[in-house]
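Pasting a predicted model and its sequence here:
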Amino acid sequence: MKTAPSNPNRLRLIKLIHVARRELRMDADTYRLMLAGMKGLGGATSTAELSVPNLLSVLEQLKQKGFKVRPNKAGKRPLADDDQSKKIRSLWLTLHDLGEVRDPSEAALAKFVLSMTRVSALQWLSTAQASRVIENLKQWHYRVTNKEVV
């Protein structure tokens, strides 16, 4: 089985196509027959064999069959509400009030946490990772104010 070249949109399109297949309640055989019967795909029966333009064609075909693309719910995740996450958020907002953090948003905080821990959301931090983020923010606060944070 050959694989098409990598592209940043490719994985997103493949996932979307599989969501469409599931929502349209299409079994694997029916899906593969649809792919095999589509013009321009060269008889491919798997998305792994398809280029981005071909994946877009498949997605359009699925839309014609009734699939509706819904917006991603990214950013709608409930805030982490454990004590460490609250402390991280509090320190982040304090640093914003001091003019050290330009963007006080949860998304900016998540990027900061990701850069430190390689974890993209507060809810997924281990206790040790959260402690490291807290200590880093406390040290940052100390450098700015020369005051300890409790």
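It's in. Numbering: from 1, shown residues only.

Every contact and neighbour count from this point should use C-alpha atoms.
OK.

where along the chain do the helices fall?
Secondary structure of the chain (DSSP state H): helices located at 8-23, 28-37, 52-64, 83-97, 106-117, 127-145.

want to throw these into CSV with mean neighbour count?
As requested, the helices of the chain are exported to CSV (neighbours: other C-alpha atoms under 10 Å):
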stretch, mean neighbour count
helix 8-23, 15
helix 28-37, 15
helix 52-64, 17
helix 83-97, 18
helix 106-117, 16
helix 127-145, 16
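
doesn't residue 132 make contact with residue 113?
No: in this structure residue 113 lies outside contact range of residue 132 using C-alpha atoms under 8 Å: 9.9 Å.

Please enumerate the shared neighbours of the two.
Shared between the contact lists of residue 113 and residue 132 (criterion: C-alpha atoms under 8 Å, 6 or more residues apart in numbering) there are no residues.

quick one: residue 93 from residue 21, how far?
Remark: distance between residue 93 and residue 21 (C-alpha to C-alpha, to the nearest Å) = 43 Å.

Pasting the second one now:
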Amino acid sequence: MPSVPLERIRASKIRMIQVAKRELDLDDASYRDAIGRAVKGKSSAKDCSTLQLDRVIDELKRLGFKPRKPAAAKPKPERRPLDTSDEGSKARAVWLLLAEIGAVRDPSEAALNAYVRRQAGVDDLSWVRDMLPVIEGLKAWAARKLPAAIQARMEALAAAGAPIRWASVRDLARSVAPKRKPDGFDALLAAWETLKTADAARSQ
């Protein structure tokens, strides 16, 4: 372990002496007297050697100074490995979709884990034994929120002059996912992705 440079040690002791002067409310004369009692012929901490500074600190302690212990470093939060399983990735993808359409304010993994805690009673996505209820719950949530988001995007595209050939969200969902329930998650997701593609093409 590398040693601390002597000048840094000395500077740290001088700072402690200055703190002691403030906490003991010493005027300049009393402060110089304290240094003089600790080290004959000295009246300033800056003129003292490192060992002499220790004597000054001892004198200030005798006068009532109580150095504070440095605050303990806060333990760093445990960083768990990201759940990259197929089911974990599916749950995360729906969570990010919810954030994209404005149903979730915080798209972070921590926020997802908070949701998992409420639904499955464990603190991390990777600890869920049965992921199906979590995924289905997220999909059901998204299916409730997607129609409004799709409608708003259709209207925005139409206002921007993009050709919209669908009369409604349901019509769009039926068009892009004819084998799926038009109000189900899969069809609504396909509708949303179709509008994103159309929006991206218009922006190019």
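Alright, I've got the coordinates. In this text the structure is predicted, and so the values were computed from the model without any measurement.

Report the TM-score for the pair.
Aligned and superposed, the two chains score 0.49 in TM-score terms (TM-score structural alignment, normalised by the length of structure 1); 82 aligned residues with a C-alpha RMSD of 2.1 Å.

For the helix or strand hosting residue 156 of structure 2, name the packing helices and strands.
Assigning secondary structure by DSSP states H and E places residue 156 of structure 2 in helix 132-159. Other helices and strands packing on helix 132-159 of structure 2, by 3 or more C-alpha pairs under 8 Å, 6 or more residues apart in numbering; DSSP states H and E, are helix 86-100, helix 109-120, helix 169-176, helix 185-203.

so it versus helix 169-176, what angle?
With axes from the mean of the first three to the mean of the last three C-alpha atoms, to 10 degrees as the criterion, the two stretches helix 132-159 of structure 2 and helix 169-176 enclose an angle of 100 degrees.

buried ones in helix 132-159 of structure 2?
134-135, 138-139, 141-143, 145-147, 149-151, 153-154, 157 (16 or more other C-alpha atoms under 10 Å).

For residue 192 of structure 2, list the residues it contacts.
Applying C-alpha under 8 Å, 6+ apart, we find residue 192 of structure 2 in contact with 146, 150.

could you check the distance from it over to residue 13 of structure 2?
Spatial separation of residue 192 of structure 2 from residue 13 of structure 2 under the definition C-alpha to C-alpha is 65 Å.

What is the helix or strand residue 54 of structure 2 falls within packed up against?
Here residue 54 of structure 2, judged by DSSP H and E, is contained in helix 50-62. Counting contacts by 3+ C-alpha pairs under 8 Å, 6+ apart, helix 50-62 of structure 2 is packed against helix 6-24, helix 28-38.

okay if I get those helices as CSV plus mean neighbour count and distance to residue 56 of structure 2?
Converted to CSV, the helices and strands packed on helix 50-62 of structure 2 look like this (neighbours: other C-alpha atoms under 10 Å; distance: least, C-alpha to C-alpha, whole Å):
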stretch, mean neighbour count, distance to residue 56 of structure 2
helix 6-24, 15, 8
helix 28-38, 16, 5
